[in-house]
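Asker: With the input below, show me the fold.
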Amino acid sequence: MISKSTIDQVFETARVEEVIGDFVQLKKAGSNFKGLSPFSDERTPSFMVSPVKQIWKDFSSGKGGNVVAFLMEHEHFTYPEAIKYLAKKYGIEIEETQKTDEEKEQANERESMYLVSEFAKDIFHHNLLKTDQGKAIGLSYFKERGFSEVTIKKFQLGYSFDSWDAFTSEALRKGYKLEYLEKTGLTIVKEEKQFDRFKGRVIFPILSMSGRTLGFGGRILTNDKKAAKYLNSPESDIYHKSKVLYGIFHAKQSIAKEDNCYLVEGYTDVIQFHQTGIHNVVSSSGTALTEEQIRLINRLTQNITLLFDGDAAGLRASLRGVDLILEQGMNVKICTFPEGEDPDSFARKNSLEELTIYLEENAQDFINFKASTLVKDTKNDPIKKADTIRDMVTSISKIPDVIKREIYVKECSRIMDISEEVLFNSLAQIFLKNKKEHSKQQSKPTEKPFEVINKENKPAEKIDVKFQLELKILELLLLYGNEIVTFEDEIMEADEEGQIRNIKEKKELKVFQKVFLDIQEDEMEFTNPVFQDLFNTIIDNYQQEKPLQTETFIAQLEFEKAKIITDIFMDEEKYQLHDWERKDIYVKEKKQSITQLLKETTLHLRKLLIAKQINSLAEEINHKEEEDKYDLLQTIQEYKRLEVTLSRKLETVVRRFE
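Answerer: Below is the predicted model:
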């Protein structure tokens, strides 16, 4: 267990914008930050972070909360894991307790797989640095590759003993289940035998963006031609190779800072670049580049530089990834190394300054690179040249931004000596073809021919007015609870002749006092029990004259309630996503009409709650004896008179909720 004082210290120290900034590229938007959603595929920012309130909201998926909620949503951490991650990030001491066999038994499947993977990483790293076999074989290999001990420790490189079941036996002895060793792919189980997948290999742990161990890559050190040179962990619940980039954990901050990401092909390419001093580099680990991997980079920067070996073989196939990058609205450059060199070898032979200069001078825009590379193959062959131009136009068609497309068309026209008109016509044909294919897919019949289907005309889903009004009350309390409002109150007074008349009197109250008195006046409760609990908590907070500090208030709430509060706090901020003021459109703040908003919301809610009470009492009458019905009828009449009074008051305000 983690002590409450440690948890409090974590919440006081952690900054939501700093933590989320490790995973999403954030840009200033007024007093807040905005960025692309890490939970959905989008090109227009809908993700908002509030440093003042220490909360975030993703308007595309509806998710939101505090800093811990983000880590739980994004990294699938448990609550304690999120606290430990933040404690480590901010250098806060936290009491770590060794998990007992019973606790390991109780951990869920996914968590058990993470535990096994973490254990494996530590064992392999220990083997490399602390055992004779590891030092003689594994460490020697890494030293030959030019890796320093600092680099080896930073990337937690390891070694798996050249023994059939050395790792598996040790893991079982430590209490880890064979079931999870098999599911993570660390152990291969055949009939009654089990053996280590990475036997006799040096190990490259593959980490998530937050540093969790997802899987491993292993390189064989013998000349066994039957065995694969590199072997990766198989797909599992925690490791999906198409969604992971090697080195992203160590590169994320540098990628955001440099606003560029270098993409290479192998583990050693990443490590060697990092050791040389270029940290904004990741690898697809030998797999073909995927949309998910591109989107992972897109959260941090819109600029990717692809680095290819000097060997031209396979270069054309590698260029297919360019179109995927362009489709995501990103900017792509390409850089190749001299023949016979790859990123690893070139970085090893050159200083940081030399490597930086080379990358700056040789990184070409994709259109120039395609032209210079593909034109070599044409050899003045008109047919091949035409195919090359089509290839370039196809790439340009992937770009979603119209202005960028036109610029690239002009550039292609200049380089390939062909008219812009022809290129634009080719683009139009591509778009028309894509549109027709899309229409065909959309128009495919989903029912079998001649099948009679009875389709009911379902009415539009009815809005739950009470829910909306109760939510609006909470919003008013949270955002403006301590604001002073002036309102007219009606009091009954007898004149000199004894006639009763209503007199309007102006009063000043704080918003929370006005809401509390109005709700209490009718002795009503919210129909939504969660809203009622929140209402009581908020009112209690104000009545004790405590300042409502967003971050601490949300931190003490259960997950469901914390999400409701986050949604309320961030609803006002979403208008900053659209930069309305730059378009000379000025959104009126609720605060400017708080008195009217408060009046109409409370009156409508009171009226609905009273109507609900009247219906409830009417139902109750049917189950009462005759002599008991009189009192209930009297009560109903009183509520109806109050309902009429409220309806009369509502004549003076806009009826938004009916």
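
Asker: drop to CA atoms for contacts and neighbour counts, all remaining ones
Answerer: Noted.

Asker: quick one: contacts of stretch 117-126?
Answerer: 156-160, 167, 171, 184, 203, 205, 212-215 (C-alpha atoms under 8 Å, 6 or more residues apart in numbering).

Asker: Narrow those to those in helices?
Answerer: The members of the contacts of stretch 117-126 that map onto helices under DSSP state H are 167, 171.

Asker: Please list all residues in contact with residue 289.
Answerer: Residue 289 makes contact with 242, 321 under the criterion C-alpha under 8 Å, 6+ apart.

Asker: Which positions in the longest helix belonging to the chain come out as buried?
Answerer: The helix that spans the most residues within the chain, counting by DSSP H, is helix 594-621. By neighbour count on 16 or more other C-alpha atoms under 10 Å, the buried set for helix 594-621 is 594-595, 597-611, 614, 621.

Asker: Downstream of it, the next helix or strand is which one?
Answerer: helix 626-650 (DSSP states H and E).

Asker: how distant is that following helix from the center of its chain?
Answerer: 52 Å (C-alpha atoms, centre = their mean, to the nearest Å).

Asker: by how many degrees do that helix and helix 594-621 diverge?
Answerer: 160 degrees (axes from the mean of the first three to the mean of the last three C-alpha atoms, to 10 degrees).

Asker: by contact count, what packs against helix 626-650?
Answerer: With contacts defined as 3 or more C-alpha pairs under 8 Å, 6 or more residues apart in numbering; DSSP states H and E, helix 626-650 has these neighbours: helix 594-621.

Asker: residues in contact with the helix or strand containing residue 143?
Answerer: Residue 143 belongs to helix 140-144 when assigned by DSSP H and E. Surrounding helix 140-144, the residues in contact under the criterion C-alpha under 8 Å, 6+ apart are residue 152.

Asker: can you give me how far it is from the chain middle?
Answerer: Chain-centre distance of helix 140-144: 38 Å, with C-alpha atoms, centre = their mean.

Asker: before we go on, could you also do this sequence so I can check it against the first one:
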Amino acid sequence: MITRNTIDKVFEIARVEEVIGDFVQLKKAGSNYKGLSPFVNEKSPSFMVSPVKQIWKDFSSGKGGNAISFLMEHEHYSYPEAIRYLAKKYNIEIEETEQSDEQKVQASERESMYLVSEYARNYFQDILLNTQKGKAIGLSYFKERGFTDETIKKFELGYALDEWSAFTDTALKKGYKLEFLEKTGLTIVKRNQSDPNQTKTFDRFKGRVLFPIHSMSGRVLGFGGRILTTDKKAAKYLNSPESEIYHKSKVLYGIFNAKQSIAKKNNCYLVEGYTDVISFYQKGIHNVVASSGTALTSDQIRLVSRLTPNITVLFDGDAAGIRASIRGIDLILEQGMNVKVVTFPEGDDPDTFARKNSLDQIEEYLEVNAQDFIRFKVSLLMDEVKDDPVKKAGLIRDIVATISKIPNQIQREVYVQECAKIMDISERVLFSELAQLSKKEEREASKRPKEEQQQAFTVEKSEKTAFKKTDQLNKLERKLIEILLLYGNKEIDFEDYVEVEDSEGRTKLVKENYQNTIANEIYLHLQEDEIEFSNEIFQKIYFDIIHQLNQEEKINPEFFINHEDTELGKVVTDILMDDEKYSLSDWGRKEIYVRTKDKNLSKLVMDAILNLRRILIELKIKELVEEETSEEERNSMLEMIVNYTQLKKLLYEKLNRVV
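Answerer: Now for the predicted structure:
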């Protein structure tokens, strides 16, 4: 685990404008920088970076944060991966917390396997590009496929010499351990049964061109190798075996190069093979990944769902292959994703189609021929059943089972109506079948442990409760957090109205002036009324602010920007960057001036506090009115309502409003 000291060093040294500048073209805009959003397509800049605050905000997508959160959003790194990336960029030595011997061995083993895999990638590419055999055999194969030098380097393609142990021998001479060469599957080790110390080693991928398989963050996990000879006994494609770092069911080929484009285009093209991905990418369609010949899994779908809810599956013209593949696509629907299908002409696959056509022609074909998956499935299978009633009944059950996977009820109903038309059957029959399936699922769900059911009920109940919170209350709580973060340390003059009795015993409000810091003033008012924030993140920020005041006697917004809770950091960034959107339009040059919030801070503070009280009182009155009470309790409740109403009138008077 990375130490807090290393994380603090990263935050201290890393400059948000330098980190983002590696990915986005930034231009100076006053004290800030602006540029085009890297998350959506746009012509006018909506992306703002503040070197002073060390934060960024994309006003188009609503995303924002610090350098770490940018890498997590743009590069889809995990928090530790983002820290490691910045540590490497700024030459910061990474310190790790003390681990148990078992943890050390496991971490060391994984890292050793990554290092061996990365060495193999470099070795195979060097053989391909810089040796006579590599150029004559491997490179010529890729050139025949139409791959350019730039594409070959982009995908780090390689070639393994057609020799029994050329790679293994070289790796061992370089100091890499046979243990990790074997565990990654790069080397096959045959042990003598009578004497285990006697071994023979073989290169798994000998004589094959190689396609490195990367994680989402770009680390080499394994390889796919294609044989170039016509040996019928050898598999055409061979993948690395399952290992500590490579699980083929959790990986998509090309995801590292495709992730930014998938997020930006809000769609992912799913193909079958390595060359399909590369040919599409080379033509200019970058949002494409492959399942690498394996049946699609839930883990692979979840990888895509982190980037987009939309998948377009590309099938070649082989009808038998299509029928075999569509069975796995129900999994995508289960994840609540939108699925479309494109089939290519007979004899074509994505690779050959991409090589035959221009980018414009490919894009036009994909757009025109994309079909909704369920409609596609119905029309495809209807050809098989023809007039056979038994087969047609089976198809109906199959289609209804597919529709039942869709979480959205409205979508399910629309599909039932569409399928009824295509299959020439009444909607009533389809809805009846769907209801039976739903009941079956409910029965299975009821068999789950009671703890799970109770947990589901608690979550649902809490969501309903959260939903009842008014937008107005949330806005006022946000306003108080904003005031604390921006102006909390300032000491200013306040004026308040206190109740006094005149000589005739009548109550009136008298103005009183005093000095206080804004943070202390807000704290005293909230303490006096025993107010807690209804928004959990605002409450957490507020507690941390009070803790800072108690420890350091001042508020440090940077602590929240760099908070390990990235959601909290995003909320604070949104607040701190709120006014920066005005500088995007350069309104000052057009002589349009936005009134700043710090012109009358005391009024800003008191209005926020008094309005928060007012809303809470209104909610309390509403709660009392709706509460069921007995005859005995009713008088007491009415008295409370009257008292709260009087208090509300007093607040309106302080706010200079009329009820």
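
Asker: Looking at the contacts of stretch 117-126 of structure 1, which is nearest residue 291 of structure 1?
Answerer: Residue 291 of structure 1 has its nearest neighbour among the contacts of stretch 117-126 of structure 1 in residue 214, at 19.2 Å by C-alpha to C-alpha.

Asker: residue in structure 2 matching the closest one?
Answerer: Alignment of residue 214 of structure 1 against structure 2 is given by TM-score structural alignment, with residue 221 as its counterpart.

Asker: burial of its match, as a residue count?
Answerer: If you count neighbours by other C-alpha atoms under 10 Å, residue 221 of structure 2 ends up with 24.

Asker: these two touch, right, it and residue 211?
Answerer: No: contact between residue 221 of structure 2 and residue 211 fails when scored by C-alpha atoms under 8 Å: they sit 11.1 Å apart.

Asker: Aligned to residue 18 of structure 2, what sits in structure 1?
Answerer: Match for residue 18 of structure 2 (TM-score structural alignment): residue 13.

Asker: what's the residue closest to the geometric middle of structure 2?
Answerer: With distances taken as C-alpha atoms, centre = their mean, the residue of structure 2 nearest its centroid is residue 306 (4.1 Å).

Asker: Map that residue onto structure 1.
Answerer: Aligned by TM-score structural alignment, residue 306 of structure 2 pairs with residue 299 of structure 1.

Asker: Go ahead and confirm that match touches residue 25.
Answerer: Yes: the criterion here is C-alpha under 8 Å, and residue 299 of structure 1 meets it with residue 25 at 5.4 Å.

Asker: Residue 86 of structure 2: neighbour count?
Answerer: 21.

Asker: Enumerate every residue touching it.
Answerer: Counted by C-alpha under 8 Å, 6+ apart, residue 86 of structure 2 has contacts 10, 14.

Asker: for the one 5 residues further on, same thing?
Answerer: Residue 91 of structure 2 makes contact with no residue, according to C-alpha under 8 Å, 6+ apart.

Asker: Pull up the gap between it and residue 567 of structure 2, please.
Answerer: Going from residue 91 of structure 2 to residue 567 of structure 2 by C-alpha to C-alpha, to the nearest Å gives 28 Å.

Asker: Quick one: map residue 360 of structure 2 onto structure 1.
Answerer: Going residue by residue (TM-score structural alignment), residue 360 of structure 2 aligns to residue 353.

Asker: Tell me if I am right that its match is in a helix.
Answerer: Yes: counting by DSSP: H, G, I helix; E, B strand; the rest coil, residue 353 of structure 1 falls inside a helix.

Asker: circling back to that earlier point, okay, buried residues for the helix holding residue 143 of structure 1 please.
Answerer: Across helix 140-144 of structure 1, burial judged by 16+ other C-alpha under 10 Å covers residue 142.

Asker: Likewise for stretch 263-282 of structure 1?
Answerer: For stretch 263-282 of structure 1, a neighbour-count test (16+ other C-alpha under 10 Å) marks 263-276, 278-282 as buried.

Asker: And stretch 230-247 of structure 2, by the same measure?
Answerer: Quick answer for stretch 230-247 of structure 2 (16+ other C-alpha under 10 Å): 237, 238, 239, 240, 243, 245, 246.

Asker: Quickly check those residues for the two that are furthest apart.
Answerer: Maximum distance among those (C-alpha to C-alpha): 20.2 Å, for 237 and 245.

Asker: so which helix or strand takes in residue 507 of structure 1?
Answerer: Following DSSP H and E, one finds residue 507 of structure 1 within strand 500-510.

Asker: distance between that strand and the chain's centre?
Answerer: 50 Å.

Asker: which strands and helices sit next to it?
Answerer: Using 3+ C-alpha pairs under 8 Å, 6+ apart: strand 500-510 of structure 1 touches strand 484-494.

Asker: what angle do the strand it packs on and strand 500-510 make?
Answerer: 160 degrees.

Asker: Tell me where the stretch 501-650 of structure 2 has strands.
Answerer: 507-517 (DSSP state E, counting those that start in this stretch).

Asker: So which residues of it form helices?
Answerer: With helices called from DSSP state H, counting those that start in this stretch, the stretch 501-650 of structure 2 shows them at 518-528, 536-552, 557-561, 566-576, 581-584, 601-626, 631-654.

Asker: of all those helices, which lies closest to residue 299 of structure 2?
Answerer: Using C-alpha to C-alpha, the helices of the stretch 501-650 of structure 2 put helix 566-576 closest to residue 299 of structure 2, at 23.6 Å.

Asker: Just the buried positions in the closest one, please.
Answerer: Within helix 566-576 of structure 2, the residues scored as buried using 16+ other C-alpha under 10 Å are 566, 568, 569, 570, 571, 572, 573, 574, 575, 576.

Asker: List just the nearest of the residues you listed to residue 490 of structure 2.
Answerer: The closest of those, once distances to residue 490 of structure 2 are taken by C-alpha to C-alpha, is residue 576, at 16.4 Å.

Asker: any idea how far that closest one is from residue 79 of structure 2?
Answerer: As judged by C-alpha to C-alpha, residue 576 of structure 2 and residue 79 of structure 2 stand 22 Å apart.
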